[in-house]
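**Q** coordinates only, no sequence provided:
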C-alpha cells in the first residue's frame, strides 16, 4: 500500500486508513470480537494508519483500538486521535450522540491548552501508547458550535495551538492539525497559524467538491496534508439515491437526491458501482494523503478494499477526476 508523508513531518501514512467510529458503536452495538475482527482484517489488508477520537463511544473506540494495537511493534503503525472534547467519569448511558452503550463517561468541550492536554492524557491511556502520531483539533467551527464557536476559537488561539506545538516539541505527538466537516474554519485557521494536516470529512468527495474552491490550493502552498473522511457523504454515495438515504448526517434533500441520481446514471453507464467511483475519486485525488474507511463490518471493509483494487474502465476516469483547476494547483500535468 502506498505511503504518503504528512506535511513536513517524518510521519508517513498508508493511503488507505481505518476510521474507528463504527467500533465505538456508532448506530449499533458491536461486540469486542467483531471490533477485533474488523481491525485484524484492516491490518491483513495492509492498512497501517488508524484514526480514532474520544467522541467515538466516549472512549470505547480508542479503548478497543488500543487493545488491538498493544501487541504490535509501535513503529509498525500510525495512530491519530482528536482533542477538543474532554472525558470524565460519568454514568451508564444507553445512547449518546448516536453511539449505543458508550463507556460511562461525561464529556465537555475544551479547546484551551489545559483542555487539550487533559484530553490527550486520556487518549494515551486508552490507546495504551506513550505517543500519538497525529492529533486533530476536533469539530472546531460553526458547523458544530454555531454561536458558541467564537469562544472555542479564542481558547484554541490563546493557548490550545501553543500547547500542541509544545507537545510536538516534546515528542508526545508528532503532527497536528484540524479534524472538521467544513472548509471555512480550515481557511480561517490556516491564515492564523501553522499546522501539518487537516482531516476533512465530506467536503472533497465525488458529490461535494467544495474544498477544491480554495482549500486544496491553500494546503498545497503551506505544505499541509489532507486526509479525507466521509467519502460517502454520510452514506448516500454508498447506498445511492434510495428512500431514506442520508447526506451530511441527515436525510438527503430532494436536490441532493437529484444530483446523486445523475451521478449514478453516469457510473451505471460505465458499468461501475457508484460506491466504487466514490472510493476511487477520493483515493486518486492529488490532494489526498489518505482516505478513511470507517466500518465495524469485516464484509464492508473487504468490499471497499476490493473496489479500490479494481481499476476503473476508461469511460469512468473523467467522472472521478478532480477539476482541472485543482490538478493544476496540485502540480499535476
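**A** The structure has been received and is ready for your questions. Since the structure is predicted, the reported quantities are computational estimates derived from the model, not experimental observations.
**Q** only C-alpha atoms from now on, for both contacts and neighbour counts.
**A** OK.
**Q** buried ones in stretch 73-89, by neighbour count?
**A** 77, 78, 79, 80, 81, 82, 83, 84, 85, 86, 87 (16 or more other CA atoms under 10 Å).
**Q** ugh, wrong one, stretch 100-111
**A** For stretch 100-111, burial by neighbour count (16+ other CA under 10 Å) applies to 100, 101, 102, 103, 104, 105, 106, 107, 109, 110, 111.
**Q** about what we covered before: with distance to residue 26 added, can I get the buried residues of stretch 73-89 in a markdown table?
**A** What follows is those, written out as a markdown table (distance: CA to CA, whole Å):
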| residue | distance to residue 26 |
| --- | --- |
| 77 | 24 |
| 78 | 23 |
| 79 | 20 |
| 80 | 19 |
| 81 | 17 |
| 82 | 17 |
| 83 | 19 |
| 84 | 19 |
| 85 | 17 |
| 86 | 19 |
| 87 | 18 |
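**Q** just the buried residues of stretch 100-111: which are in strands?
**A** Among the buried residues of stretch 100-111, the ones falling in strands (DSSP state E) are 100, 105, 106, 107, 109.
**Q** okay, the second one and residue 87: tell me how far apart.
**A** If I follow you right, that is residue 105. Applying CA to CA, to the nearest Å, the value for residue 105 to residue 87 is 6 Å.
**Q** before we move on, what about the fourth one?
**A** Applying CA to CA, the value for residue 107 to residue 87 is 5 Å.
**Q** and for the helix or strand where residue 169 lies, what's in contact with it?
**A** Secondary structure from DSSP states H and E places residue 169 in helix 161-170. With contacts defined as CA atoms under 8 Å, 6 or more residues apart in numbering, helix 161-170 is touched by 113, 114, 116, 117, 173, 174, 175, 176.
**Q** considering these, which possesses the most neighbours?
**A** Among the contacts of helix 161-170, residue 176 has the most neighbours (other CA atoms under 10 Å), with 28 neighbours.
**Q** ok, now which ones touch it?
**A** Residue 176 sits next to 134, 135, 136, 137, 164, 195, 196, 197 when contact means CA under 8 Å, 6+ apart.
**Q** doesn't residue 9 lie inside a strand?
**A** No. Residue 9 is assigned coil when assessed by DSSP: H, G, I helix; E, B strand; the rest coil, not a strand.
**Q** comparison target, given below:
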C-alpha cells in the first residue's frame, strides 16, 4: 500500500489506516477474539497505521491494539493515540454510559494542560504496554464536544501550556508528530492560528457529502504544511447505506434534506455502475494535504469489503457530478468559538 508523509516530518503512514473506536465497544460489544481477528485482517490488507484513544472503551481499545502490535517489528507500523481525557477508576456501579458497551471501570476527567497531557501519555503507555507512540492528537477539544463556556476553559489550557507539553515531547523524541483529533473545523482554525501542527485527525468534515473543511481549513493546511487524516468518511453511515430508513448523518437520524442529497448522489453512482461507498472512501485522498483515510470497524468482513471499495477503479468524471449535492458549512473564527 502506498504511503504519504505526515506534515513536514519524516513519518510516513499508509493511505488507508485503522481506527479502533469499534474495538472499544462503541454502540455494540466487541469480544476480544473478534477484535484481534479484525486487527489481523487490517494487517493482512496492508494497513500499517493504527489509531486509538483512552476514550474508546475507557482504555479497552488501547489495551487491545497494544497487545496486537507488541510482537510486530517496531519499524513496521505507526501508532497514534490521544490526550485530553484522563481516565480515573470508579466503582462498577458508577461507570458512565457514553455509548460504549462493556467499558473498563473508569470515568473521564478532561485536562488539556501541560500536566494533564503528560499524565495522559504516561497512562497510555501503561495501557498499551508499549514504549512507543508516534502521533499524539488532542482529543475532542472544541464547542462540538464541550459547549462554548467549557471549551473556552479547555482551549485556554491547551494554548497556555498544553501545546508546550506536545512540543517538548516531540523535541525529546518521545513522539514524532502531534495535532488535533476532532469533529469540527472551527477549533482547528483557532489552534492553527496560534501554533503549527503536524496533523489533524478530522472526522466527518471532509467527505463526499460534507465539505466543511474546504473553504478555510484545507488552504490553511497547505500553507502551514499540516496533514489531514480523515475519519468518518461515511458520515455516520449514510454514504455507505444510502438514504434508507434509519440512516444516520453526523451521529443523528438523517434529515429529509440530507437524505435527498444522498439519494441524488446514489443515483449518480448507479449511473456510473459503482456503489456510492467507493467514491466516498476514495474522495479525501484526492487532496494533497490528506495523508490517510481512517477506517473503523469491528468486523473482519466489513474491513475486507471496505478495502475492496478502496481499490475499485472509478471514472474520473464521477466527482464533479456530486458537487451540486455537497454540504458546505461556514467555518467560524475564534471570536465565535469564545463567545
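**A** Structure's in. What do you need? Computed from a predicted model, the values in this text were never measured in an experiment.
**Q** on that earlier part again, among the contacts of residue 176 of structure 1, which one has the most neighbours?
**A** Using other CA under 10 Å as the neighbour test, those are led by residue 135, with 29 neighbours.
**Q** doesn't that one lie inside a strand?
**A** Yes. Assessed by three-state DSSP, residue 135 of structure 1 belongs to a strand.
**Q** and the helix or strand hosting residue 34 of structure 2, how far from structure 1 on average?
**A** Using DSSP H and E, residue 34 of structure 2 sits within helix 32-44. Aligned to structure 1 and superposed, helix 32-44 of structure 2 gives a mean residue distance of 0.4 Å (mean CA distance after the TM-score superposition for structure 1).
**Q** can you pull the contacts of the counterpart of residue 220 of structure 2 in structure 1?
**A** Residue pairing (TM-score structural alignment): residue 220 of structure 2 is matched to residue 218 of structure 1. By CA under 8 Å, 6+ apart, the contact list for residue 218 of structure 1 reads 187, 190.
**Q** tally of neighbours for residue 272 of structure 1?
**A** 17.
**Q** do you know how far the equivalent of it over in structure 2 is from residue 158 of structure 2?
**A** In structure 2, residue 272 of structure 1 lines up with residue 274, judged by TM-score structural alignment. Look at residue 274 of structure 2 and residue 158 of structure 2: by CA to CA, they are 44 Å apart.
**Q** now residue 231 of structure 1, what's its secondary structure?
**A** Assigned by three-state DSSP, the conformation of residue 231 of structure 1 is coil.
**Q** repeat for residue 218 of structure 2
**A** Using three-state DSSP, the structure places residue 218 of structure 2 in helix.
**Q** quick one: it from residue 260 of structure 2, how far?
**A** Distance, residue 218 of structure 2 to residue 260 of structure 2, by CA to CA: 27 Å.
**Q** ok, the two, which is more surrounded?
**A** residue 218 (21 against 15).
**Q** name the residues contacting each of residue 107 and residue 87 of structure 1.
**A** By CA under 8 Å, 6+ apart, residue 107 of structure 1 and residue 87 have these common neighbours: residue 58.
**Q** hang on, the earlier thing: overlap in contacts of residue 105 and residue 87 of structure 1?
**A** Counting by CA under 8 Å, 6+ apart, the common neighbours of residue 105 of structure 1 and residue 87 are 58, 59.
**Q** how about residues contacting the helix holding residue 34 of structure 2?
**A** With CA under 8 Å, 6+ apart as the test, helix 32-44 of structure 2 has contacts from 18, 23, 48, 64, 65, 68, 297, 298, 299, 300, 303, 304.
**Q** and if you look at stretch 138-145 of structure 2?
**A** For stretch 138-145 of structure 2, the surrounding residues in contact (CA under 8 Å, 6+ apart) are 82-85, 112, 148, 151, 154-155, 178-184, 186-187, 337.
**Q** hey, where'd the helices end up in structure 1?
**A** Taking DSSP state H as the criterion, structure 1 carries its helices at 32-44, 60-69, 113-127, 142-145, 149-155, 161-170, 184-190, 215-221, 236-239, 254-269, 274-284, 298-309, 314-320, 324-329.
**Q** any chance of those in TSV, plus distance to residue 2 of structure 1?
**A** Listed next are these as TSV, based on distance: least, CA to CA, whole Å:
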stretch	distance to residue 2 of structure 1
helix 32-44	14
helix 60-69	21
helix 113-127	25
helix 142-145	33
helix 149-155	35
helix 161-170	25
helix 184-190	26
helix 215-221	19
helix 236-239	24
helix 254-269	26
helix 274-284	11
helix 298-309	12
helix 314-320	19
helix 324-329	20
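**Q** which one of these lies closest to residue 205 of structure 1?
**A** helix 274-284 (6.1 Å; CA to CA).
**Q** let me see the contact set for the residue lying farthest from the centre of structure 2.
**A** What lies farthest from the middle of structure 2 is residue 271; by CA atoms, centre = their mean that is 31.2 Å. By CA under 8 Å, 6+ apart, no residues touch residue 271 of structure 2.
**Q** rerun at 10 Å
**A** 265, 318 (CA atoms under 10 Å, 6 or more residues apart in numbering).
**Q** I'd like to know how far it sits from residue 318 of structure 2.
**A** Distance of residue 271 of structure 2 to residue 318 of structure 2, given as CA to CA: 10 Å.
**Q** ok, now residue 296 of structure 2?
**A** In this view, residue 296 of structure 2 and residue 318 of structure 2 are 25 Å apart by CA to CA.
**Q** please apply the same query to residue 283 of structure 2.
**A** Taking CA to CA as the measure, residue 283 of structure 2 falls 10 Å from residue 318 of structure 2.
**Q** could you do residue 152 of structure 2 as well?
**A** In this view, residue 152 of structure 2 and residue 318 of structure 2 are 42 Å apart by CA to CA.
**Q** residue 127 of structure 2 too?
**A** 44 Å.
**Q** which of the two has more neighbours?
**A** For residue 127 of structure 2 and residue 318, the more surrounded residue by other CA under 10 Å is residue 127, and the numbers stand at 19 against 16.
**Q** how many neighbours does the residue nearest to the more buried one when sequence neighbours are not counted have?
**A** Excluding the flanking residues, the one nearest residue 127 of structure 2 by CA to CA, 6 or more residues apart in numbering is residue 63, at 5.2 Å. Close neighbours of residue 63 of structure 2, defined as other CA under 10 Å, add up to 22.
**Q** over to residue 257 of structure 2?
**A** Residue 257 of structure 2 has 9 neighbours, counted by other CA under 10 Å.
**Q** ok, residue 297 of structure 1 next?
**A** Under the neighbour criterion other CA under 10 Å, residue 297 of structure 1 is assigned a count of 17.
**Q** that concludes my questions; thank you for your assistance.
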